[in-house]
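Peer 1: Provided below for reference: sequence and predicted model.
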Amino acid sequence: MRHHSTLRRTLTAVCATTIFTLGLAGCAATSTESDSGAESEPTATAETATPLYEYLAVTYPTYDDDEARANHDDYQAALTTCMTEQGFSYVPEEYASYSGSTADTDDAPFEDRNTEAWVAEYGYGLTQVQEEYVPDETATVDPNNDYVDSLDGEQSGAYYAALYGEYTAEATTWEAQGCQGVADHAVSGEFDALLELHSPILSAAEALSASFPQTPELVALDAEWAACMSTAGYTTFSTQPAPYSAIFDESQALYLTATGMTEDARLELQGREIPLALADFRCSDEVDYLTRSITVQAALEDQFVIDNEAELDALVADFTALA
């Protein structure tokens, strides 16, 4: 069963939040970008995989370029059928393969990022210049442009209503999202149905992840880390994920300005990011933050698995059968 790349990512959000602990140079759970430009699901390293992750990992869709192409073709075929039934011409879009690569900060595995040398050069890796994925220019033109341009205003409006649905704040179901919703449901409907079927256990896993920062063991560990950071001159951070989050939020805010992140702004932020990340790395290493936090997390998840083993086994069985 192939899943269209625009399917709901509810499960991803739930599963990603079960990897609670931030690594010393970023997230311990990592995600990668495939050759097709699509982001793959988070993965855990050997030292960060935990009991609950072992159950939920089976639900992560994985894609390679051949799978992405087949997935795209299935979606376009369903979209073409729907638009034809609505009385419109529709030419399936060609699959756009991608070329190019990202900078070393994206490509580096966790074990490489989690070294003082890497952090001293890249910080959290948030302000490095990244190479963009450049799509194959032969596949970027929508083959339906000329047809849509030939329609008058009323017909054009009807075409887009058929394609996208009538937009309202309540239009969250696939039925309300026009032929794109129909095509998405045709390709990923079984997957979405399983999300709904197993939503109680997935919601419970999400609630468990939300409770983790408040556990007494982690509160005490964060206090040790914060005391070290204070000695290093950083007194405003009370939890280990906070410095990374602060730099990430600031970088995102700069990217979202009208001018984007200018080179001067990038260098200024990087000048604060690297020493902060270094202090974080050293203090995390001093208190053995990663190992101790994973130990706390694993204990919580062990109990969760014991309490919910039947539901988790059913989830694994259903998603394995769908793969």
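Peer 2: All right, it came through fine. Numbering: from 1, shown residues only.
Peer 1: going forward, measure contacts and count neighbours with C-alpha atoms only.
Peer 2: Will do.
Peer 1: quick one: contacts for Gln270?
Peer 2: 123, 127 (CA atoms under 8 Å, 6 or more residues apart in numbering).
Peer 1: And for Asp73?
Peer 2: Applying CA under 8 Å, 6+ apart, the residues contacting Asp73 are Tyr95.
Peer 1: Below is an additional structure, to be compared with the one above:
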Amino acid sequence: MRSTGPLAVLAASALALTLAGCSGDGGGELTYEDSPLNKYLSAAYGGDLSPEEQQKKFDEQQRQQEELMAECMAEQGFEYKPNVNNGGMVFSEEDGTWEPDKKEWVEKYGYGIVNNPFMSEETQQSGEEYVDPNQEYLDSLSESERNAFYETAYGVPPTEEEMGEDGGYEYNWEDAGCQGWAQHELQGDDPWQSDEFADLRDKMYALWETSQSSPEFKKLNADWSKCMAEAGEPGFDLQTDAQQSISDAQNEIYESAYGDGTTEVDPETVVDPSDSPEMKELGEKEIALALVDLGCRQKTNYTEESLKIQFAIEEEFVRDNKAELEAFKAAAEQNN
């Protein structure tokens, strides 16, 4: 099931995900939670709550949203069973399943792309494959009716032109079907998308896009790149390029099976590429590359140094935009 959510959560958590993705040596004292911007952005996604409180809040919002969505779909003439087990977020600080700084973890999962530890645990815990409660109804519809169902539920997907070359498409709940309406009913207007914070939004995106081009980051990435080349993995200029190469290769495997979206493919005629020899080979390549990457991150103290650089950039940004950040934080807290 396709799911489209507001950019607020994505924007607010982008920094945290970026910094967490930089982790490598496991010995540094800094974490993304030390980010000068985190205390402002965390207000948009409940970062001040414990994992248990976040999970409880998310589960309740998910339940209410799915019930509203069912009402909306019924008004449009479609059946829809609330789906509260559709791969939503899981908040936990105890499972320890995402440990890309540890060699034992990397030896098993690499970057966690082909062999995702969360998917593995979910399968083991449930003991069965995920079943969409609406699948039987969807199977009873014709192709045109199914298309109408999805468009009513989630809106019409943006075209390549609307997405833009930089992926700068901006979410609008009014274009996101019943799901967008249900989210808006529960959450109200998203302060991140409001005109009041348009200038802050633009400056924040610019900060995320340009921070990696700072002289300090260039030097750190150059040291890492040199290490990678000496270890037999040349061609990566940025630390994130190595992981991205695996993600791109995985996308190519899926596209060869399902197409690139320009032509319709009957999924029942496609053999799941997840279990293909090509995917297995990519998984082995991922682990080998990730192990070299881990070694070079440890050698260059990449995590600690990258966080120091990032936080220095953020501190300057906070000084220059403190009033706007305080206003956004207040609006986000009120919206929650």
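Peer 2: Noted; the coordinates are in hand. Everything numeric here is computed off the predicted structure, so don't read it as measured data.
Peer 1: now what about the TM-score between them?
Peer 2: Here the superposed chains carry a TM-score of 0.70, computed using TM-score structural alignment, normalised by the length of structure 1; 285 aligned residues with a CA RMSD of 4.1 Å.
Peer 1: need the helices for the stretch 201-323 of structure 1, in chain order.
Peer 2: Secondary structure of the stretch 201-323 of structure 1 (DSSP state H, counting those that start in this stretch): helices located at 216-231, 242-255, 263-286, 289-307, 309-322.
Peer 1: Can you give me the end-to-end span of stretch 123-132 of structure 1?
Peer 2: Start-to-end span of stretch 123-132 of structure 1 (CA to CA, to the nearest Å) is 20 Å.
Peer 1: Other residues contacting it?
Peer 2: Stretch 123-132 of structure 1 is contacted by residues 25-26, 100-103, 105-106, 119, 122, 244, 247-248, 251, 266-267, 269-270, 273-278 when judged by CA under 8 Å, 6+ apart.
Peer 1: again, only using 6 Å
Peer 2: Defining contact as CA atoms under 6 Å, 6 or more residues apart in numbering, one finds that stretch 123-132 of structure 1 is touched by 25-26, 102-103, 105, 270, 273-274, 277.
Peer 1: from the middle of its chain, how far away would it be?
Peer 2: Relative to the centre of its chain, stretch 123-132 of structure 1 is centred 17 Å away, using CA atoms, centre = their mean, to the nearest Å.
Peer 1: Of all the residues in that stretch, which ones are buried?
Peer 2: 123-128 (16 or more other CA atoms under 10 Å).
Peer 1: How about stretch 208-220 of structure 1?
Peer 2: Residues 208-209, 212-213, 217-218 are the ones in stretch 208-220 of structure 1 that count as buried (16+ other CA under 10 Å).
Peer 1: Over which residues of structure 2 does that stretch lie when aligned?
Peer 2: Across structure 2, the stretch matching stretch 208-220 of structure 1 (TM-score structural alignment) is residues 207-219.
Peer 1: re earlier: buried ones among the contacts of stretch 123-132 of structure 1?
Peer 2: Buried among the contacts of stretch 123-132 of structure 1 (16+ other CA under 10 Å): 25-26, 105, 270, 273-274, 277.
Peer 1: about what we covered before: nearest to Asp192 of structure 1, of the buried residues of stretch 123-132 of structure 1?
Peer 2: Nearest to Asp192 of structure 1, judged by CA to CA, of the buried residues of stretch 123-132 of structure 1 is Leu126 at 32.7 Å.
Peer 1: Check the alignment and tell me where the closest one lands in structure 2.
Peer 2: By TM-score structural alignment, Leu126 of structure 1 lines up with Ile113.
Peer 1: quick one: that match and Glu326 of structure 2, what's the gap?
Peer 2: From Ile113 of structure 2 to Glu326 of structure 2 the distance is 37 Å (CA to CA).
Peer 1: Check Gln76 of structure 2 too.
Peer 2: Distance of Gln76 of structure 2 to Glu326 of structure 2, given as CA to CA: 41 Å.
Peer 1: Make a markdown table out of the helices of the stretch 201-323 of structure 1 and add distance to Tyr53 of structure 1.
Peer 2: What follows is the helices of the stretch 201-323 of structure 1, written out as a markdown table (distance: least, CA to CA, whole Å):
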| stretch | distance to Tyr53 of structure 1 |
| --- | --- |
| helix 216-231 | 19 |
| helix 242-255 | 23 |
| helix 263-286 | 23 |
| helix 289-307 | 9 |
| helix 309-322 | 11 |
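Peer 1: Of all these, which one comes closest to Tyr75 of structure 1?
Peer 2: helix 309-322 (17.6 Å).
Peer 1: Could you report the neighbour count for Pro36 of structure 2?
Peer 2: For Pro36 of structure 2, the count of nearby residues is 18 (other CA atoms under 10 Å).
Peer 1: how about it, what does it touch?
Peer 2: So, once contact is read as CA under 6 Å, 6+ apart, Pro36 of structure 2 ends up touching Glu315.
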